[in-house]
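# the sequence isn't on hand, but the structure is:
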């Protein structure tokens, strides 16, 4: 027994026969655990188990004295195979640990794929060269010298092309933008505005809303641009407008802010801004939740501003004509609603001194929650949705109002309304101020009863609409306009 233990091959044989199965079992369990966890390291462990460990065991056995010929050719072959496997395992392990497990936003996450591929290729070439030098005694100095000279020649020949590519790759590595960001380039790079839909080592692809614009990354690296999505404040969509020289600037700025605040895509985290410029020009800034909403927001703002300026008696673009709001049309409107109010023709004509014609565009808010209506508006033409805003549902529709229906019936009781009325189409109304309504009710008491009946009907509709979505009416019945 002592003679066997003293043999040179005994302990290596024990290591291979006992340690190899245990190591294979351990690696198998590790591989199964990584597969269950969805880890990218599972293929690396599988490669170690199936190839690296068996080849290492064979090398241990054939490395014993007298196992092979004196030159140990087979040992060198297995050593070469083992070295290649080590190179592959190490490169894949480093790639997994450094890049695939990188935290979002870190330098490893921003590292360009082409750089990692180039580094991997260089390490493979260098590793193979060193392996052949160590195992076979090959002279690889000439290979490195030729590689260096070739790199210099190719670099000089492609200096401009490679320089632009490197500039683009460095820009990607810096990562001033990412997929989905909105950017705006300056004049030095050619003006462009759009959302990033693809980024590669050569170009950035922008969705401009009118096709895909491809901008070389080198052009962005040499120029300047603005990342609209990375501003700490909401993006401001700006527009300049002009009013009449006789329009009070304070009223104009107040109107601009009010119209901008009602744009659906405006950000609730910041108030719109309005400033007076030279002459009768004004600048308005609309904070947006998403820079991509700029075109739609500015279009909606310009449309609504036209209607709001007409209602406010201000002169957008210096225009002081209003061919729609005429005395004849007002008289016809009052005669249209006279039966609703219980008035005769002469009584309706008497309202012309205080009544007003108003027009709203689709999407405009006619009645706001949390306010006491200063007038009751009767619909002459168009459709209006009446609803209640809630925290969970956003907006619960109660009913749709049409011709001859009233908006703001809580004006008579001076009660704060909880409802919101939004125009579903272009809407024409005639507005009767509260003082006028008081006079009409004193002369026609039955009108007050009709208003109460309509208010109760809307409360009943509101309770049913809210109950359908699991909500309850939070306030008294007289608060629904």
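Thanks, I have it. This one's a predicted model, so the numbers in the text were calculated from it and none came from an experiment. Numbering: from 1, shown residues only.

# from here on, contacts and neighbour counts on C-alpha atoms
Fine.

# quick one: the strands in the stretch 151-300 of the chain?
Here the stretch 151-300 of the chain has its strands, by DSSP state E, counting those that start in this stretch, at 182-185, 192-199, 203-207, 212-216, 225-227, 235-242, 273-276, 281-288.

# other SSEs contacting the second one?
What it means is strand 192-199. strand 182-185, strand 203-207 (3 or more Cα pairs under 8 Å, 6 or more residues apart in numbering; DSSP states H and E).

# contacting residues around the longest one?
Right, the one you point to is strand 203-207. 168, 193-199, 212-218 (Cα atoms under 8 Å, 6 or more residues apart in numbering).

# hmm, back to that, which one, of the strands of the stretch 151-300 of the chain, ends up nearest to residue 380?
The minimum distance between residue 380 and the strands of the stretch 151-300 of the chain falls on strand 235-242, with 30.5 Å, by Cα to Cα.

# and the closest one, what does it pack onto?
With contacts taken as 3+ Cα pairs under 8 Å, 6+ apart, strand 235-242 sits against strand 281-288, helix 294-312.

# next, the angle helix 294-312 makes with that strand.
Orientation check (axes from the mean of the first three to the mean of the last three Cα atoms, to 10 degrees): strand 235-242 against helix 294-312 gives 40 degrees.

# just the buried ones from the contacts of strand 203-207, in PyMOL syntax?
Remark: buried members of the contacts of strand 203-207, expressed as a PyMOL selection using 16 or more other Cα atoms under 10 Å:
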select buried, resi 168+193+194+195+196+199+212+213+215+216+217+218
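
# closest to residue 388 out of the contacts of strand 203-207?
residue 195 (35.3 Å).

# what's the neighbour count on the nearest residue to residue 10 once chain neighbours are set aside?
Nearest residue to residue 10, sequence neighbours excluded (Cα to Cα, 6 or more residues apart in numbering): residue 4, at 6.8 Å. If you count neighbours by other Cα atoms under 10 Å, residue 4 ends up with 10.

# for comparison:
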């Protein structure tokens, strides 16, 4: 049997204080708050001695007070030693211990201190164990649900099916998806996209099928379903959709997105667009922007999303559709005239150019042309704004300029047949008039002076581009304007 006298209790108090101070000094700043439990036990240790005089003299209040002091001192010492070992030593060389495990150990040590104090006070070992068994049975029956949640929480920490900051689906309901913000004794707390704070008992999670969208890989797949008309070949639709979502917000290049034919229904052919993203918390925005890109891309290629054949749908046509053809052409011609480079054209030439080409609409943040791609057309902005960037090999894209209504781009490919020399991206919903090579050649044959004017502007833009991009090819920068004009005339056969 242990025997502790007052001197021993004093030693325990001193040892508890020293151990607690040592923990506070050596522990990381963010973990020092764990010492509050041990400190509270130390502060409570003088209380039994202060309360002892209040009891009748016939009772052994002083003896009980001394036993209580020894219990509090021992409990504080054991907890401080545990914190010093786990936090100040173990966590410096290994993985931090989950909070729930640390709490279980601390409570267990309080129980050990209580049993040791009762044993030292003269309680028989058989009585202690019998009483502990009865107390355990009573508490276990009364707190069976709470204890079930506690043990489920221990299992979650041991198996690691998910961790804090993981996105999980915690039952079969697709709406029950949230980000884990805390795992404690009783429950796991998640916050949904609707900013709803959900508390799920650990026992319920232990019996549920949990879907983790963050582990083992940080990306997850999103599925979009788009229906296109039967008249358009599936391979063409799939290529348009893949090109449209390329570079869209949150869409990863690896794993690569894909499009497959999924179903045939009364509206048309249903396509399954599959993309991967690491922006699971913004998955609705990722899906929405990808759908926008697909809509604009299909519209630019003359593909309208079909409606069910058994429905009657009345649609208010856009103003440009309701307008007579002559009015639409006249408005386009006015926009073309506003582009300074075409100011030398006659009214009839502008109308012809406007009639032979079509306007196209692009979504915000959607690339209109990409550097290095082939092309034989130029674009004149009729509405919206774009940004122009170039990228040298092994470097980051460089922002060259912003263009707005009346500006034009893509003239290098139109004039010389070279690949696109820059990437142009819509900054807002943008409409452009695409001028094709055959239509422009007819204009140049009537207005040869336009070649020289465009050649001068091309030379200026080339120099500006080369000065902006470090390490770009010097051959273009040194190109003679006369050589550029000669190349343009040769390309158009003038």
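Thanks, I have it. From a predicted model like this one, the values you see are computed outputs, not experimental measurements.

# the helices and strands packed on strand 192-199 of the first structure: which one's closest to residue 94 of the first structure?
Nearest of these to residue 94 of the first structure, taken as Cα to Cα: strand 203-207 at 28.1 Å.

# average offset of that closest one relative to the second structure?
In the superposition with the second structure, the aligned residues lie an average of 2.8 Å away from strand 203-207 of the first structure, counting by mean Cα distance after the TM-score superposition for the first structure.

# which stretch of the second structure lines up against that strand?
Counting by TM-score structural alignment, strand 203-207 of the first structure pairs with residues 187-191 of the second structure.

# adding distance to residue 440 of the first structure, write the helices and strands packed on strand 235-242 of the first structure out as a markdown table.
Output for these, formatted as a markdown table (distance: least, Cα to Cα, whole Å):
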| stretch | distance to residue 440 of the first structure |
| --- | --- |
| strand 281-288 | 41 |
| helix 294-312 | 24 |
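
# now, of the ones you listed, which is deepest in the fold?
Here the criterion is mean neighbour count by mean count of other Cα atoms under 10 Å, and of those the winner is strand 281-288, at a mean of 21.

# mean deviation, it versus the second structure?
Mean deviation for strand 281-288 of the first structure: 1.2 Å (mean Cα distance after the TM-score superposition for the first structure).

# distance from that strand to the middle of the chain?
Between the centre of strand 281-288 of the first structure and the centre of its chain there are 22 Å (Cα atoms, centre = their mean, to the nearest Å).

# by how many degrees do it and strand 235-242 diverge?
If you take the same axes, to 10 degrees, strand 281-288 of the first structure sits at 160 degrees to strand 235-242.

# packing partners for strand 281-288 of the first structure?
Counting contacts by 3+ Cα pairs under 8 Å, 6+ apart, strand 281-288 of the first structure packs against strand 235-242, helix 249-261, strand 273-276.

# between the helices and strands packed on strand 192-199 of the first structure, which one is nearest to residue 86 of the first structure?
Of these, nearest to residue 86 of the first structure by Cα to Cα is strand 203-207, at 36.3 Å.

# show me which positions of the closest one end up buried.
Buried residues in strand 203-207 of the first structure (16+ other Cα under 10 Å): 203, 204, 205, 206, 207.

# do you know how far the fourth one is from residue 350 of the first structure?
Residue 206 of the first structure sits 61 Å away from residue 350 of the first structure, going by Cα to Cα, to the nearest Å.

# and the helices in the stretch 351-494 of the second structure?
411-416, 437-446, 449-468, 474-477, 481-492 (DSSP state H, counting those that start in this stretch).

# distance to residue 44 of the first structure and mean neighbour count for the helices and strands packed on strand 281-288 of the first structure - can I get that in JSON lines?
Output for these, formatted as JSON lines (distance: least, Cα to Cα, whole Å; neighbours: other Cα atoms under 10 Å):
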{"stretch": "strand 235-242", "distance to residue 44 of the first structure": "46", "mean neighbour count": "17"}
{"stretch": "helix 249-261", "distance to residue 44 of the first structure": "57", "mean neighbour count": "18"}
{"stretch": "strand 273-276", "distance to residue 44 of the first structure": "58", "mean neighbour count": "18"}
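
# what's the closest of the ones you listed to residue 459 of the first structure?
Of all those, helix 249-261 sits nearest to residue 459 of the first structure, with 28.3 Å by Cα to Cα.

# pull up the aligned stretch in the second structure for the closest one.
Across the second structure, the stretch matching helix 249-261 of the first structure (TM-score structural alignment) is residues 234-246.

# the helices and strands packed on strand 235-242 of the first structure: which one's closest to residue 161 of the first structure?
Closest among these, using Cα to Cα: helix 294-312, at 36.8 Å.

# tell me how far that closest one lies from the chain's centre.
Remark: helix 294-312 of the first structure is offset 24 Å from the chain centroid, using Cα atoms, centre = their mean.

# kindly report the same for stretch 120-131 of the second structure.
Mean C-alpha position of stretch 120-131 of the second structure versus that of the full chain (Cα atoms, centre = their mean) differs by 58 Å.
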